[in-house]
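Visitor: Return atomic coordinates for the entry below.
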Amino acid sequence: MEKLSFEFEASDPIKKPVHVGVVASGDLEVILKPAQGTKATLKIVTGSDGFKEIWKNVLTRFFDRYPLLADFEINDFGATPGVVNLRLTQAMEVLNHE
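Guide: So this is what the prediction gives:
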């Protein structure tokens, strides 16, 4: 198990908490909470060690498109980068449509 932390510059504050996904084999959950300041913080717990650079690349692409100001908690159980992107996109859908 590995614990990762990232920060990204962000300018779009969220107004409500969001939860998508589940922690299960090959999947992950994403929890977003409103935050203060100018940086999004991400705390990731993953069952797959040694993938920090891949996480950084996936998250950089996401924050380049969506500079969400939030505290992110991501609990991973071996999700692929495609699933990570899917869950982050689903969180965006929840923010935009509720």
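
Visitor: rest of the way, CA atoms for contacts and neighbours
Guide: Fine.

Visitor: now the helix or strand where residue 43 lies, how far from the chain's geometric center?
Guide: Using DSSP states H and E, residue 43 sits within strand 39-46. Distance, stretch centre to chain centre, for strand 39-46: 7 Å (CA atoms, centre = their mean, to the nearest Å).

Visitor: buried ones in the helix ranked longest in the chain?
Guide: For the chain, the longest helix by residue count, based on DSSP state H, is helix 81-97. By neighbour count with 16 or more other CA atoms under 10 Å, helix 81-97 contains the buried residues 84-85, 87-88, 90-92.

Visitor: residue ranges of the helices in the chain, please?
Guide: Going by DSSP H, the chain shows helices at 52-65, 81-97.

Visitor: Now the second one, please; I'll put the structures next to each other:
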Amino acid sequence: MEHINLSYPASVTLPGRALTGVVGSGDMEALFEPETSGRLTVVIKTSVDGSQQRWQHLFERLAALRDLPAGRLEINDFGATPGVARLRIEQVFEEAAHA
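Guide: Okay, here's the model as predicted:
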């Protein structure tokens, strides 16, 4: 089990907390807690050792495409593909925006 901690500048504040996905069967869950810190802190627990660079690239792409929200994002990964990971992250931000 690998633990990865990432942090990015954030320029958006979302109103609520959210949870998407389910751990198991190659999927992942994402839990978002909003903050006013001006940073997105990402805490990842993954069953895939040596995946820090993949996660960094994923969040760099997200930051290039959208404004990241301020808060804490906890990801529990059980081998999700990059496409599923991005989908779950986008879903949790969307859910938090409408909470």
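
Visitor: Quick one, which of the helices of structure 1 gets closest to residue 44 of structure 1.
Guide: Closest of those to residue 44 of structure 1 is helix 52-65, at 9.3 Å (criterion: CA to CA).

Visitor: from the middle of its chain, how far away would the closest one be?
Guide: With CA atoms, centre = their mean, you get 9 Å for helix 52-65 of structure 1.

Visitor: Likewise for stretch 47-55 of structure 1?
Guide: On the basis of CA atoms, centre = their mean, stretch 47-55 of structure 1 sits 14 Å off its chain's mean C-alpha point.

Visitor: Run through who's touching that stretch.
Guide: Residues outside stretch 47-55 of structure 1 that contact it (CA atoms under 8 Å, 6 or more residues apart in numbering): 1-2, 4, 76-78, 81.

Visitor: coming back round to it: could the helices of structure 1 go into CSV alongside distance to residue 19 of structure 1?
Guide: Shown next, in CSV, are the helices of structure 1 (distance: least, CA to CA, whole Å):
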stretch, distance to residue 19 of structure 1
helix 52-65, 17
helix 81-97, 7
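
Visitor: and of these, who's closest to residue 17 of structure 1?
Guide: helix 81-97 (8.7 Å).
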